[in-house]
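Participant: model this:
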Amino acid sequence: MSDHSRIGGSSEAVTRRSVLGGVAAVAGAAIAGTGALLASSRPAAAVDGDPAAFEAGDAPTVISNDGRIESVYLSPTVDVSWTDFSEGVERVTLSLAVGSDAGVDEVYRETFTADDPGETPGDVASVDGSDDEQSDAPPDFDAVDGGLTARFERADATARGDAVTSETLSAVDLSGGETATTTLDVVFRADVAGGGDEATVVRTTTVDLTVENPAGDAAAGGSVGVEAV
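Facilitator: Next up is the predicted model:
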């Protein structure tokens, strides 16, 4: 099993806490404020390799004879709400980072502003009012209590940095019938600012990526015609 595979024990817990701290840090420094912020929804993650794909939370396994995980795709939808911003909100910055024991990579970072509330910058597929409002209209940044829902384009996390890559996730030395699992931390961060008020929230989840090298097998069949003269 490769060095990056997950092994139980107290040292793992220390390493995991360190990685989570690094993921939160790479998403930006903490901001203290008087506004209240609530962020919800879990990231959707998928591996789209040959021949398997999976969604986060399904104990995913990639079957591969060479022990490789080619890609890890993310396509998150993030709901953010704010309360008690007496002068409304000027900007909302959303970021998403992924990390393992190999390090941390930022996959998304986008900022929405009151100047153009319907803008879909960068990797953003759509932005509208919060799901609670059930509205396709742009978010109301002037609201004292408001929110938005941002849907991001599908992105391959292994192509966004140098830490979480196909090489660090794969286990090319697996023998037939063996498996290796890497725990990938996925961290959302939302920063909301307006009228001198600022608030930050961080939400995390994990995805276990398993690669399996199937044991060899063989079969034979057919028919033989015999004819005598």
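Participant: CA atoms for contacts and neighbours, from now on please.
Facilitator: Noted.
Participant: I'd like the next helix or strand past the longest helix along the chain.
Facilitator: Longest helix of the chain, by residue count under DSSP state H: helix 10-26. Using DSSP states H and E, the helix or strand that follows helix 10-26 towards the C-terminus is strand 36-40.
Participant: Identify each buried residue in that next one, please.
Facilitator: 36, 37, 38, 39 (16 or more other CA atoms under 10 Å).
Participant: is it true that the last one touches residue 81?
Facilitator: It stands for residue 39. Yes: in this structure, residue 39 is within contact of residue 81 by CA atoms under 8 Å, at 6.3 Å.
Participant: ok, residue 193 touching residue 83?
Facilitator: No: the pair residue 193 / residue 83 is not scored as a contact, 11.5 Å apart, by CA under 8 Å.
Participant: For the buried residues of strand 36-40, give me JSON lines that also has distance to residue 103.
Facilitator: Output for the buried residues of strand 36-40, formatted as JSON lines (distance: CA to CA, whole Å):
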{"residue": "36", "distance to residue 103": "31"}
{"residue": "37", "distance to residue 103": "28"}
{"residue": "38", "distance to residue 103": "27"}
{"residue": "39", "distance to residue 103": "25"}
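Participant: Okay, and residue 62 sits in which element?
Facilitator: Under the assignment here (DSSP H and E), residue 62 is part of strand 61-63.
Participant: Show me what that strand is packed against.
Facilitator: Where contact means 3 or more CA pairs under 8 Å, 6 or more residues apart in numbering; DSSP states H and E, strand 61-63 is packed against strand 197-213.
Participant: before we move on, the earlier item: which helices and strands sit right next to the longest helix of the chain?
Facilitator: Helices and strands touching helix 10-26, by 3+ CA pairs under 8 Å, 6+ apart, are strand 91-100, strand 103-113, strand 178-194.
Participant: In a markdown table: these, plus mean neighbour count and distance to residue 73.
Facilitator: Shown next, in a markdown table, are those (neighbours: other CA atoms under 10 Å; distance: least, CA to CA, whole Å):
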| stretch | mean neighbour count | distance to residue 73 |
| --- | --- | --- |
| strand 91-100 | 23 | 11 |
| strand 103-113 | 20 | 10 |
| strand 178-194 | 22 | 12 |
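Participant: want to put them side by side, so please do this one too:
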Amino acid sequence: MDYKIDLFYIMEGFWPLMQGLVVTLKLTIAANVIGLSLGFVLALLVMSNSILIRWPVTLFIEFFRCTPALIQIIWFFYCVPIIFDIYVDALTMGILAIGFNLAAFNAEAYRAAIQGVQRDQLDATIALGLSPLQRTIHVVLPQAFRASLPVLVANGVGAFQQTALVAIVALQDLMYMGKILATDTYRPIETYTTVALIYFAISFPISQLVEFLERRRGAARS
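Facilitator: Take a look at the predicted model:
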């Protein structure tokens, strides 16, 4: 195979890749906002004593946890407009698909953390006369967030990597722009290696942060 590495076209097409990266980061940030907030709400609802609340939420969580993210993205892009007659831009659809997927995984992390909140602290808030909403906001949420932070960060990194799947529905993210560049220049090795390095350059420092948080938690417990 006579294939010579040539970075000229990558340098020429670097700006379109950066434009795609901006879309990827928008997807990631917005999906994480949904995942962090909705995930906590889902965790509270799935622990409800009412079966009418608990089972629909459980079904929502398990659907997004037990089906491929690619199928979810395709379903949002092509099925939601047909079934519900809702038409929004592709970026919003991508945010919702990845955000709901992330919320389902974050809900499980939150749920485990909420169950770890000490009972005597909740009893103290009841004695102080705090309402259920006040107890949730001032006691449960801060502790659950701190306890589940390493998992939440790891899930956030996973969401960043999953954004590459939206390229299949022609949303012009980093992966899509890389595919266009590789097709136009006939330089797949250089292009996809560059795209992979960009994903790595962003994901690796955050993954190291997760390990740091895990070590810090372990040190605090010992």
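Participant: How alike are these chains, TM-score-wise?
Facilitator: TM-score of the superposed chains, computed with TM-score structural alignment, normalised by the length of the second structure, equals 0.29; 103 aligned residues with a CA RMSD of 5.5 Å.
Participant: hang on, the earlier thing: looking at the helices and strands packed on helix 10-26 of the first structure, which is closest to residue 24 of the first structure?
Facilitator: Across these, residue 24 of the first structure has its closest neighbour in strand 178-194 (6.9 Å, CA to CA).
Participant: now that closest one against helix 10-26, angle please.
Facilitator: Going by axes from the mean of the first three to the mean of the last three CA atoms, to 10 degrees, strand 178-194 of the first structure is angled at 30 degrees with respect to helix 10-26.
Participant: what inclination does strand 178-194 of the first structure have with respect to strand 103-113?
Facilitator: Using the same axes, to 10 degrees: strand 178-194 of the first structure against strand 103-113 is 30 degrees.
Participant: tell me how far the helix or strand encompassing residue 11 of the second structure is from the chain's mean position?
Facilitator: Using DSSP H and E, residue 11 of the second structure maps to helix 8-12. Computed by CA atoms, centre = their mean, to the nearest Å, the chain-centroid distance of helix 8-12 of the second structure equals 31 Å.
Participant: Would you mind pulling up the elements that that helix packs against?
Facilitator: Looks like helix 8-12 of the second structure contacts helix 188-221 (3+ CA pairs under 8 Å, 6+ apart).
Participant: Return the set of buried residues in the helix it packs on.
Facilitator: Judged by neighbour count (16+ other CA under 10 Å), helix 188-221 of the second structure contains these buried residues: 188, 190-192, 194-195, 199, 203, 206-207, 210, 213-214.
Participant: now, which of these sits nearest residue 42 of the second structure?
Facilitator: Nearest to residue 42 of the second structure, judged by CA to CA, of those is residue 210 at 23.3 Å.
Participant: Might you report the residue contacts of that closest one?
Facilitator: The neighbourhood of residue 210 of the second structure, defined by CA atoms under 8 Å, 6 or more residues apart in numbering, consists of 150, 151, 153, 154.
Participant: Now render these as TSV, adding secondary structure and distance to residue 65 of the second structure.
Facilitator: What follows is the contacts of residue 210 of the second structure, written out as TSV (DSSP: H, G, I helix; E, B strand; the rest coil; distance: CA to CA, whole Å):
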residue	secondary structure	distance to residue 65 of the second structure
150	helix	19
151	helix	15
153	helix	17
154	helix	15
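Participant: Which among these count as buried?
Facilitator: Among the contacts of residue 210 of the second structure, those classed as buried by 16+ other CA under 10 Å are 150, 151, 153, 154.
Participant: so the last one touches residue 208, yeah?
Facilitator: No: using CA under 8 Å, residue 154 of the second structure and residue 208 do not qualify as a contacting pair, with a distance of 9.9 Å.
Participant: For the two, list the residues in contact with both.
Facilitator: By CA under 8 Å, 6+ apart, no residue touches both residue 154 of the second structure and residue 208.
Participant: so can I have a markdown table of the buried residues of helix 188-221 of the second structure showing distance to residue 36 of the second structure?
Facilitator: Below are the buried residues of helix 188-221 of the second structure laid out as a markdown table (distance: CA to CA, whole Å):
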| residue | distance to residue 36 of the second structure |
| --- | --- |
| 188 | 36 |
| 190 | 36 |
| 191 | 33 |
| 192 | 31 |
| 194 | 30 |
| 195 | 27 |
| 199 | 22 |
| 203 | 18 |
| 206 | 16 |
| 207 | 18 |
| 210 | 16 |
| 213 | 17 |
| 214 | 19 |
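Participant: Quickly name whichever of the residues you listed is closest to residue 57 of the second structure.
Facilitator: Closest to residue 57 of the second structure, out of all of the buried residues of helix 188-221 of the second structure and judged by CA to CA, is residue 210, at 28.2 Å.
Participant: give me the element residue 81 of the first structure is part of.
Facilitator: strand 77-83.
Participant: about what we covered before: okay, the buried ones among the contacts of residue 210 of the second structure in CSV with distance to residue 84 of the second structure next?
Facilitator: Formatted as CSV, those follow (distance: CA to CA, whole Å):
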residue, distance to residue 84 of the second structure
150, 37
151, 34
153, 33
154, 33
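Participant: can you redo the helices and strands packed on helix 10-26 of the first structure as TSV with distance to residue 206 of the first structure?
Facilitator: Shown next, in TSV, are those (distance: least, CA to CA, whole Å):
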stretch	distance to residue 206 of the first structure
strand 91-100	9
strand 103-113	13
strand 178-194	5
